[in-house]
Every structure is written in structure tokens, then in C-alpha cells.
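[1] what follows is a predicted structure for the sequence shown.
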Amino acid sequence: MTETRSYRDQHLKTACSSCSVLELCLPLGLTGAEIERLDTLIIQRLKVKKGSALYRAGDPLRSLYAVRLGSFKTSVLSIDGREQVTGFQIPGEMLGLDAISTEQHTCDAVALEDSEVCPIHFAHLEKLARELPSLQHNLNKILSREIVRDHDMMMMLGNMNSDERLAAFLLNMSQRLNSRGYSSRNFVLKMRREEIGSYLGLRLETVCRGIAHLRDQGLVEITGRDVNIQDMDGLKQLIVGCHRHLS
């Protein structure tokens, strides 16, 4: 389902300068005049219903998308047709970067809840970035952040056991939500446990056992999708122990 077909009747005007996630998104560090120029590229924002695709693998690159409200998952299909979750995106983060090299999306981006994005036409963004070095710098930082995330994921899958992977995932979500003004200890997971398992390379039953292990250690209490981190330092120590073991 492509951008044009899916959201033709859901166009709403927006402005970067008044956005609640301004400090986390592409305009970070831009002057007022520069933000106004970027504003001209975001003609409308798009509402995406829970379970709907913002774009699908194979769709042509038209825009990058800044998540304004809600959350998304990105995923690809494995050779045997199973879904492999590759990431979860929350407000202030960008979608669509996967298509820059080939001008074609390599994954699906699906809303985990009713969400809203700001589409930024990529060709126009490239042109403006050539005129505004600060904007080009921000775009480079976003691309670099994606590379670092990929490296972190490779380390997690290659060197951590199941409990450590789950702890790292919860700490990552805690830190990302906290930087957006939410509680670092109490939050709601928008993704299903099967999706967490796919992302972490774990079976559903292993995720459930890991949650029980963390609970038994007094680190985390998870009821349904409600998370309560009871011992933040203990959870971090679990990951530090993994790094010590690797070194």
C-alpha cells in the first residue's frame, strides 16, 4: 500500500517549528529561518491507522518520514516467508532511510498503533540540504545513527544470551522514551511479544521465559504490555556483565 493510495484523504498541514518532537528530529540545531525553509517541504502530515503500512518493500522512494505520533515496526520477509522485524520507531525518529541507496524500499513499515508522520519529499530534501550545511549535517547524523544501531544489533545477536538481549531491549526503550519526556521506569510496549522475539532473534517461549527470569531477579515486572523497571541499576549491570565477559 503506497503513500498516495493509502493517505490521499488524510492530509493535514503541520509545522516543524511547533512540533512536540522538534528537539529529536531533522530540524535539531537549525536556526529559525532554516526551520522555516524545511517547513516548506512538509506540506502535510499523514495519519496511519494501526496495522496499516506506510510503505511496503518494493515501493519507490518518494519521501522520508519523521514519526510525529505513535510508533512503527519495520520488517522484511525471510526466504521461508516468515516476518523478520528489523526495528521499532517512535516519535522523533525517521523512516524510509532504507530506500536511499536503491531508490526502492527494502522493508515494510507498519503502524503499531494509530500514528502520524511528516513526509519530507526526498528529492526536495536533497536540494535543500545542499543549500543548508546544517541540514546536511543533521541528515548525516541520522544516517550514522542507523549504522550504529545496526552494529549494536549485530553485537546483541552475536554475543548476548536471551536474558541479556531482553534486558538490552528494555533499557533501549527506556532510554528512548525518557529522552522524549516519558517515564524511564514505567511504560507500555506497543509491540507484541512475538514481534520482540523476532527482533531479538528469540522464540516466543524464550521471550516469555526471559521475562519470568527478570521478574524472579526483581529487575522488571511486565504485566501484559505494561513495563515496570524495578531495579534499573541491576538491569544495567546485567548488560555490563555481558561486556565484561566479552572483553
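    Cool, the structure landed.
[2] when you work out contacts or count neighbours from here on, use the C-alpha atoms and nothing else.
    OK.
[3] who's in contact with stretch 27-47?
    The contact list for stretch 27-47 (CA atoms under 8 Å, 6 or more residues apart in numbering) reads 7, 10-17, 22-23, 114-121, 124-125, 128, 132, 134-135, 138.
[4] in helices only, show me those.
    Y7, H124, L125, L128, S134, L135, N138 (DSSP state H).
[5] does the residue nearest to the third one when sequence neighbours are not counted count as helix, strand or coil?
    Spatial nearest neighbour of L125, chain neighbours left out: L41 (7.3 Å); criterion: CA to CA, 6 or more residues apart in numbering. In three-state terms, and counting by DSSP: H, G, I helix; E, B strand; the rest coil, L41 is coil.
[6] distance check, the residue sitting nearest the centre point of the chain against G201.
    Most central in the chain under CA atoms, centre = their mean is Q89, positioned 1.8 Å from the mean C-alpha point. Using CA to CA, to the nearest Å, Q89 is found at 18 Å from G201.
[7] same check on I211?
    Per CA to CA, I211 is found 15 Å from G201.
[8] and A53, by the same measure?
    From A53 to G201 the distance is 23 Å (CA to CA).
[9] one step back: now the buried members of the contacts of stretch 27-47.
    By neighbour count, with 16 or more other CA atoms under 10 Å, the contacts of stretch 27-47 hold 7, 14-16, 22, 115-121, 125, 128, 134-135, 138 as buried.
[10] wait, the residue nearest to the centre of the chain touches S71, no?
    Yes - at 5.5 Å, Q89 and S71 qualify as touching, with contact defined as CA atoms under 8 Å.
[11] shared neighbours, those two?
    By CA under 8 Å, 6+ apart, no residue touches both Q89 and S71.
[12] you'd agree I222 is in a helix?
    No - the assignment for I222 by three-state DSSP gives strand, which leaves it out of any helix.
[13] next, count neighbours for K127.
    Counted with other CA atoms under 10 Å, the neighbours of K127 add up to 11.
[14] next one: T74
    T74 has 25 nearby residues by other CA under 10 Å.
[15] name the element the closest residue to it other than its chain neighbours belongs to?
    Beyond its immediate neighbours in the sequence, the residue positioned closest to T74 (CA to CA, 6+ apart) is A109, lying 4.5 Å away. According to DSSP states H and E, A109 maps onto strand 108-111.
[16] helices or strands up against that strand?
    Using 3 or more CA pairs under 8 Å, 6 or more residues apart in numbering; DSSP states H and E as the contact test, the elements touching strand 108-111 are strand 53-55, strand 72-77.
[17] including distance to G234, could the ones you listed go into CSV?
    Shown next, in CSV, are those (distance: least, CA to CA, whole Å):
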stretch, distance to G234
strand 53-55, 38
strand 72-77, 28
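[18] which one, of those, ends up nearest to D152?
    strand 72-77 (16.8 Å; CA to CA).
[19] next up, a structure to set beside the first:
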Amino acid sequence: MIQSIPVSSQPAPINVNALKASCAACSMHQLCLPMGLDDADMSRLDAIIGRRRKVPRDTHLYRMGDPFTNLYAIRLGHFKTFQINVSGEQQITGFQMAGELLGMDAIGTERHHCSAVALEDSEVCDIPFARLEELFSHIPTLLHHFHRMMSQEITREQSVMLLLGNMRAGQRFAAFLVNLTSRYAARGYSSTAFQLRMSREEIGNYLGLTIESISRLLSRFKKLGVLQVSNREIVVLDPARLKAMAAGTEKCD
């Protein structure tokens, strides 16, 4: 399970070295540490963070159509976002983990375009967006970094469209696993041994594949010596080959 070091959400005198040490393991490090904010700016950012709260497994953080008030920084756990189509069926639009922000989809229209549900017992920090916008005017580098985060989110969505539109089933699944490994590595966790927090059915829904196809691909990758699989426990035995499969330079179907 991804671990995180608790950080108080209440404004208080700050020991900057201690704050930096704790922020390194906190989802908010994406908003502050990369820019080298000074003591005063870090204090101001810390002061606007709202309550830290737990979100039990299978519980909604917000629902499609809800009014937008907060962004949510994931401190611990995993979430899925999804929409309900005209047929009343769920379409998963993404999986999020500690160190990522939820809720950016609602900034333009002030209503959420998808629902977010915890895949396991999780924890988030509420970030009142109105207060964050006020802070942008005082800390231009924070605004610049936020724009970069939004750009990265758009790029990721475009990558998903490419994934679903042009790739064969095996390549889609390989690309999905490579994406997970890179995100875990960026957070300082193992990129070769991890537990899938989402079910095979949920992975299939996201990738446009059946649950039978996901099970078949797991067996196929295991037989090829690329993965070791035990229920949801995954060990990547050959990362280079997995990346080649995702890139389409090696056959995997």
C-alpha cells in the first residue's frame, strides 16, 4: 500500500526543513517543491489547504454534475473516474493515485463532468479553488506550475484516445502497465512489483476490452515471461520487453 507522511492542514509556524521532508511524500509536492518556494510562500500555500479526510473504499468523492468548489489532492490510495453514458452504463475515464489532483475537469463549467470513487480506503486534502486562485495572483510561479499540470492532464487524455483508437488489445494492455510502472517510479515506489488496485473488469472497461481479454492477456504475458501474476499482485520480469510491446515493436497478441 502506498504510504504517506501526515502533514497538518492547519496554518502554523513552519520548520521549513521539516515541511520539505514531509511534502516530499505528500501529494502537494507537485504544487510547491518543484518550484523552490520560499518560506513565506510555502506557509501561504499550506494555509489554504482545507481538511484532510478519509474516503472509504467504493465511496464517492464527488458525482457527475456536482457543483465545483474544491480540487482534491490524493494523499493516500487510488481512485477511478467515470461517466455514465446515455445507456446508463459506466465508462471509466481514468485511474488516479497518490500525488495526483482530482477535479480539474470542472474548472471550466463549474460542474464535474465525471464521478470519482475510491478503489480502496484513501485520503485526500480539500483545496478550495477560489482560495487557490487568489494565491495565484501572489505567487505567479504557482500559477505557471498549475498550468503545466493541466497541460499534462490534457496530454494524458490524448494518449488515452490514441491508446483506444489505434492499438491492438495486447499493445493497449502493455501500454497501460507501462504507464502504471512509470507513475509508481516517479513517486519513489517499486516500478516492477505492485498490486493492481482496480479489478480486471475495470481495466477492461477503461481499455475497451472484455474481462476475458484482460485475463487472456495476463496469461499470455505470464507465459512469455514478461510478468509474474498472482491474483492482483504483479511483478514485471522484463521491463524492456514490456515497453517494446507497448511501443508496438514486439508482438504481444
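    In hand now; what should we look at? These figures come from a predicted structure and were not determined experimentally.
[20] picking that back up, which ones are touching the residue nearest to T74 of structure 1?
    Applying CA under 8 Å, 6+ apart, the residues near A109 of structure 1 are A53, L54, Y55, R56, F72, K73, T74, S75, L95.
[21] from G204 of structure 2, how far out is the counterpart of it in structure 2?
    Mapped onto structure 2 by TM-score structural alignment, A109 of structure 1 lines up with A116. According to CA to CA, A116 of structure 2 stands 18 Å off from G204 of structure 2.
[22] ditto for A240 of structure 2
    Counting by CA to CA - A240 of structure 2 and G204 of structure 2 are separated by 24 Å.
[23] okay, the two: which has more neighbours?
    Set A240 of structure 2 next to G204 and count neighbours by other CA under 10 Å: G204 wins out with 19 against 12.
[24] quick check: the more buried one touching R216?
    No - using CA under 8 Å, G204 of structure 2 is not in contact with R216, being 11.4 Å away.
[25] for the equivalent of I90 of structure 1 over in structure 2, which non-adjacent residue is closest in space?
    Counting by TM-score structural alignment, I90 of structure 1 lines up with M97 in structure 2. Distance criterion CA to CA, 6+ apart; nearest residue to M97 of structure 2, sequence neighbours excluded, is H78 at 4.5 Å.
[26] quick one, what contacts the one you found?
    Contacts for H78 of structure 2 (CA under 8 Å, 6+ apart) come out as F95, Q96, M97, A98, A118, L119, E120, S122, R197.
[27] what span of structure 2 lines up against stretch 134-149 of structure 1?
    Stretch 134-149 of structure 1 maps onto residues 141-156 of structure 2, going by TM-score structural alignment.
[28] ok, and the most crowded of the contacts of A109 of structure 1?
    F72 (30 neighbours).
[29] find the residue closest to that residue in space, skipping its chain neighbours.
    In this structure, F72 of structure 1 finds its nearest non-sequential neighbour in A111, 4.3 Å apart by CA to CA, 6+ apart.
[30] and that neighbour, how many neighbours?
    Around A111 of structure 1 there are 24 residues (other CA under 10 Å).
[31] same deal with N231 of structure 2?
    So N231 of structure 2, with other CA under 10 Å, has 10 neighbours.
[32] give the aligned equivalent of it in structure 1.
    Alignment note (TM-score structural alignment): N231 of structure 2 maps to G224 of structure 1.
[33] for A47 of structure 2, same thing?
    Checking TM-score structural alignment: A47 of structure 2 goes with T40.
[34] coming back round to it: in a markdown table: the ones in helices among the contacts of stretch 27-47 of structure 1, plus distance to V67 of structure 1.
    Formatted as a markdown table, these follow (distance: CA to CA, whole Å):
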| residue | distance to V67 of structure 1 |
| --- | --- |
| Y7 | 15 |
| H124 | 19 |
| L125 | 16 |
| L128 | 20 |
| S134 | 21 |
| L135 | 18 |
| N138 | 16 |
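[35] which pair in those residues spans the largest distance?
    It's Y7 and S134 that sit farthest apart of those, by CA to CA, at 30.9 Å.
[36] do you know how far G81 of structure 1 is from S52 of structure 1?
    With CA to CA as the criterion, G81 of structure 1 and S52 of structure 1 are 19 Å apart.
[37] hmm, I was thinking of R165 of structure 1
    28 Å.
[38] the more surrounded of those two?
    Taking neighbours as other CA under 10 Å, R165 of structure 1 and S52 compare with R165 leading, 26 against 18.
[39] and that one, what pairs with it in structure 2?
    Using TM-score structural alignment, the partner of R165 of structure 1 in structure 2 is R172.
[40] returning to what we had before: L64 of structure 1: which of the ones in helices among the contacts of stretch 27-47 of structure 1 is nearest?
    L125 (8.9 Å).
[41] helix, strand, or coil at Y189 of structure 2?
    coil.
[42] what's the helix or strand for the counterpart of F194 of structure 2 in structure 1?
    Using TM-score structural alignment, the equivalent of F194 of structure 2 in structure 1 is F187. Using DSSP H and E, the element containing F187 of structure 1 is strand 186-188.
[43] buried ones in that strand?
    N186, F187.
[44] what helices or strands is whatever helix or strand comes next after that strand leaning on?
    Beyond strand 186-188 of structure 1 on the C-terminal side, the first helix or strand identified by DSSP H and E is helix 193-200. Packed against helix 193-200 of structure 1 by the contact rule (3+ CA pairs under 8 Å, 6+ apart) you find strand 83-89, helix 204-216.
[45] the last one vs structure 2, mean deviation?
    Superposing on structure 2 and averaging over aligned pairs (mean CA distance after the TM-score superposition for structure 1), helix 204-216 of structure 1 comes out at 1.1 Å.
[46] which parts of that helix are buried?
    So helix 204-216 of structure 1, judged by 16+ other CA under 10 Å, has buried residues L204, V207, G210, I211, A212, L214, R215.
[47] identify, from the ones in helices among the contacts of stretch 27-47 of structure 1, the entry nearest to N161 of structure 1.
    Nearest member of those to N161 of structure 1, counting by CA to CA, is N138, at 34.7 Å.
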